[in-house]
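Chemist: Can you look at this prediction? I've put the sequence above it.
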Amino acid sequence: MSYLFPNYQRKKLELIKGSKNTLIDQTGKRYLDFTSGIGVMNLGYNDPELNQVLLEQSSLLWHTPNLYENDLQEQVAEKLANGKDYVSYFCNSGAEANEAAIKLARKATGKSKIITFTNSFHGRTYGAMSATGQDSIHAGFEPLVPDFIYLPFNELEPVKMEIDQQTAAVMLELIQGEGGVLPADVSWIQAVQSLCKEHGALLIIDEIQTGIGRTGTFYAYEQYQIEPDIFTLAKGLGNGIPVGAMLGKRSLANFFGPGSHGSTFGGNKLAMSVACKVVERINQPAFLQDAQKKSGQLFSGLNQIAEKSKMITGIRGKGLMIGIELADQHTLSVVLEQLEVEGLLALKAGQTVLRLLPPLTITEKEIDQGLVIIEKVLNNLESQIGFSEKGE
């Protein structure tokens, strides 16, 4: 009998120890991790430098309320601004960061209508859930927060028809992670930004999963040659320590004055000490170039597998955020189970996509090991199922 709500579909294994890019379960079995804890552990597990930073801060103070100055918050905020004129609000998760973004957009514009996109995922709190364009996430929780409009992703005409002077913001992911690892088109994003400017709406970019080096640049928006009005971060920012951030252009700062928003634990000293070191290490040209190189290796290997596999219909993504589209949705759970048996942890996205989010510290040798396992599992299943033609 469990004393927990059954809201998670948990696997039987329990992960009890980790080192670098490997996890160990309760039986002692080792797994090569291609999940990063759902895009969180960008610097891998049991990192000595991060452990030391956390240990040193824990011996000073774990927590002070946001009634007092917090120099660690200032340090992280400056690093996250990355040379641009952004200010930060710190919280504890991606959903909280998106809630803050929604509140700021409505307060700053005096409008309530927010355009988001089908298959998006922005979190499970009420505002973030209402922004999410998935009926399955909404089911049983209506009525939702009003004035969210869901439009087709990567299609410009519906945005042109819907955006107007009553629109507070357009909110989107540059790669829809939970929706199937679907990258936004560069021309579409740039056109959406132009429409926002034309109609006095704010552009909110959800970088919860794509930020902190995941796509090969520190922020994914850098690859789209845009500057969002607001963007949100979490996951990789704390490398496992709960932390989120909402950044907005300095011109929006006064709309979040005293009493407008807050968090008891947001920006606590433990989280800030780790986040400061994470950002310092990842936002380096050599580190990001290395991540891009490893991305090329992984994409190349997967494409070679796809050429010979009848089970794969497409591979997409950016950096070390990769989706493998499978021809048959019924095989995805089997593929995940067999990868686990072979010692590789991976994820699903949407109904048919095998999602890979390895730590940015993954080695070339480990990438090759992962590719061997993926090819083995797909080949075995293909022979069992008996695909006659690709995509059938």
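Modeler: Thanks, I have it.
Chemist: rest of the way, CA atoms for contacts and neighbours
Modeler: Noted.
Chemist: Which parts of the stretch 101-250 of the chain are helices?
Modeler: For the stretch 101-250 of the chain, helices defined by DSSP state H, counting those that start in this stretch occupy the ranges 126-131, 135-138, 156-162, 186-199.
Chemist: Mean neighbour count added to those helices, as JSON lines?
Modeler: Converted to JSON lines, the helices of the stretch 101-250 of the chain look like this (neighbours: other C-alpha atoms under 10 Å):
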{"stretch": "helix 126-131", "mean neighbour count": "24"}
{"stretch": "helix 135-138", "mean neighbour count": "13"}
{"stretch": "helix 156-162", "mean neighbour count": "14"}
{"stretch": "helix 186-199", "mean neighbour count": "16"}
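Chemist: let's bring in a second one:
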Amino acid sequence: MSQDRRENVESLVADLVAIETENPPGNEQACAEYIVDWFADRGIEAELVEEPYADRPQVGVKVGDGDPALVLNGHIDVVPAGDTDHWSTDPYVPTVVDDSLYGRGSVDMKTGVAIGMLATAQLADEIEAGELDGSVVFHAAIGEETAEPGTKTLLDRGYDGDYGVVLEPTAMQTGTSEKGLAWYEIRVNGDPSHASRPDQGTNAIRNAQPVLDALNEYDATVREREDDLVGQAYSTVTMIEAGTKENVVPEEAVITIDRRFLPDETIEEIDAEIEDVLETVSEAHDIETTWERTRTYESAAIETDSHLASVFRKHSKAVADVPTDDWGVSASTDVRNFINDHGIEAITWGPGDLTQAHTYDEHVSLPAAVDGLEALLAGARELLDEE
């Protein structure tokens, strides 16, 4: 491992982590501006894209105009750090302990953004020198944590290509498929009254119980569905809200479910299943319910033996002895925007342990990050030198 490369990776990851970009509310602007300036310092033009939101710009870079074009994608928003008392270090003061860098976003996914930036700058030099025939595109997208159209907007704006690598932490395994995610809010109606006269009203919390029972049965059915690469489907109740005051019988209860679905399930089919569950319980118990799908990350997949996947498996194995088995991502990423919206052959791939994402004391192994940069450069060079 080159000492210079280690220092460059560590310094850039630390700079990115130190810029708080929590979403919600969506504080990506300062980080986007830093990235534009970073590229400008290296003589590379980067655009501050003020779409889809003017106050939350993102970054698009394109170097070269040859074929094929490789897109390196990362998101700069992070989930909130939460109660900082649970952190061993300040989540926005990057701290290195035993070769790991601690801080919110270190794994998810500012290390991926950093190696994408460093690779883009290195490949730009090689393209300019005529050593590579293709071109490279870089994204620093907003809004991934809340399913906003950051990456989709950049692709729509022309920051697209023939191949895409979404640099999420996969321990450098090559993900060719991923689960989808849909969030649903189910409203269970009641009729309010004073708690001193509870029988005058209809308690929405009591009405919610048969709905919860039906949703549990639905989850049991869904869990029987499996995919060889991404595992089980789930339908998990994650929130329930009801009541306005201690002495008021509540008129409404809101149940939230997190539905993880497989590549062969469609969102239209899942909507129909939710509708059927609620209609059945409403008819059986004379309960009024309504529902809304509030957020959707579609599932996505490419062929496991695609050329792009084969190249990245080979170089991940050579650099870090990463297994070459077919593999899928059990979470959801912006790879769906490449595959589903633009028909671009794309993988989810990057250094770092996904189990660290969204945790207290989130951290990334710096040697793994350096390995990731090395493998990324090797894979990119092979792809861009093929025409």
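Modeler: Here it is on my side, so go on. Computed from a predicted structure; not experimentally measured.
Chemist: where does the TM-score land?
Modeler: TM-score of the superposed chains, computed with TM-score structural alignment, normalised by the length of the second structure, equals 0.26; 163 aligned residues with a C-alpha RMSD of 6.7 Å.
Chemist: Make a markdown table out of the helices of the stretch 101-250 of the first structure and add distance to K277 of the first structure.
Modeler: What follows is the helices of the stretch 101-250 of the first structure, written out as a markdown table (distance: least, C-alpha to C-alpha, whole Å):
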| stretch | distance to K277 of the first structure |
| --- | --- |
| helix 126-131 | 28 |
| helix 135-138 | 34 |
| helix 156-162 | 39 |
| helix 186-199 | 31 |
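Chemist: Nearest to E364 of the first structure among those helices would be which one?
Modeler: Closest to E364 of the first structure of those is helix 186-199 (C-alpha to C-alpha; 29.3 Å).
Chemist: Figure out which of the helices of the stretch 101-250 of the first structure is closest to I114 of the first structure.
Modeler: Closest to I114 of the first structure of the helices of the stretch 101-250 of the first structure is helix 126-131 (C-alpha to C-alpha; 7.9 Å).
Chemist: Check which helices and strands that closest one is in contact with.
Modeler: Applying 3 or more C-alpha pairs under 8 Å, 6 or more residues apart in numbering; DSSP states H and E, one finds that helix 126-131 of the first structure makes contact with helix 94-109, helix 135-138.
Chemist: Let me know which of those helices is tucked in deepest.
Modeler: Across those, averaging neighbours per residue (mean count of other C-alpha atoms under 10 Å) puts helix 94-109 on top, at a mean of 23.
Chemist: And the strands in the stretch 201-350 of the second structure?
Modeler: Shown for the stretch 201-350 of the second structure, the strands assigned by DSSP state E, counting those that start in this stretch span residues 226-227, 231-232, 234-242, 248-249, 252-261, 289-297, 300-301, 327-329, 345-348.
Chemist: which one of those has the most crowded surroundings?
Modeler: Of those, strand 345-348 is the most buried (mean count of other C-alpha under 10 Å), at a mean of 28.
Chemist: quick one: which of the helices of the stretch 101-250 of the first structure is nearest E99 of the first structure?
Modeler: When the helices of the stretch 101-250 of the first structure are ranked by proximity to E99 of the first structure (C-alpha to C-alpha), helix 126-131 comes first, at 5.7 Å.
Chemist: Strands of the stretch 1-150 of the second structure, start to end?
Modeler: In the stretch 1-150 of the second structure, the strands defined using DSSP E, counting those that start in this stretch lie at 46-49, 58-63, 69-75, 95-97, 100-102, 135-141.
Chemist: Which positions in the last one come out as buried?
Modeler: The neighbour-count check on strand 135-141 of the second structure (16 or more other C-alpha atoms under 10 Å) flags 135-141 as buried.
Chemist: mind listing what's buried in whichever helix or strand comes after it?
Modeler: If you walk from strand 135-141 of the second structure toward the C-terminus, the next helix or strand you reach (DSSP states H and E) is helix 150-156. Residues 150-155 are the ones in helix 150-156 of the second structure that count as buried (16+ other C-alpha under 10 Å).
Chemist: In TSV: the strands of the stretch 201-350 of the second structure, plus distance to V188 of the second structure.
Modeler: Listed next are the strands of the stretch 201-350 of the second structure as TSV, based on distance: least, C-alpha to C-alpha, whole Å:
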stretch	distance to V188 of the second structure
strand 226-227	31
strand 231-232	28
strand 234-242	10
strand 248-249	13
strand 252-261	5
strand 289-297	5
strand 300-301	33
strand 327-329	34
strand 345-348	38
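Chemist: re the thing from before, would you list the strands of the stretch 1-150 of the second structure in TSV and tack on distance to L123 of the second structure?
Modeler: Below are these laid out as TSV (distance: least, C-alpha to C-alpha, whole Å):
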stretch	distance to L123 of the second structure
strand 46-49	15
strand 58-63	8
strand 69-75	11
strand 95-97	28
strand 100-102	26
strand 135-141	7
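Chemist: Of the ones you listed, which is nearest A220 of the second structure?
Modeler: strand 69-75 (33.8 Å).
Chemist: Now do the buried residues in the closest one.
Modeler: 69-75.
Chemist: List the contacts of G248 of the first structure.
Modeler: 86-88, 229-231 (C-alpha atoms under 8 Å, 6 or more residues apart in numbering).
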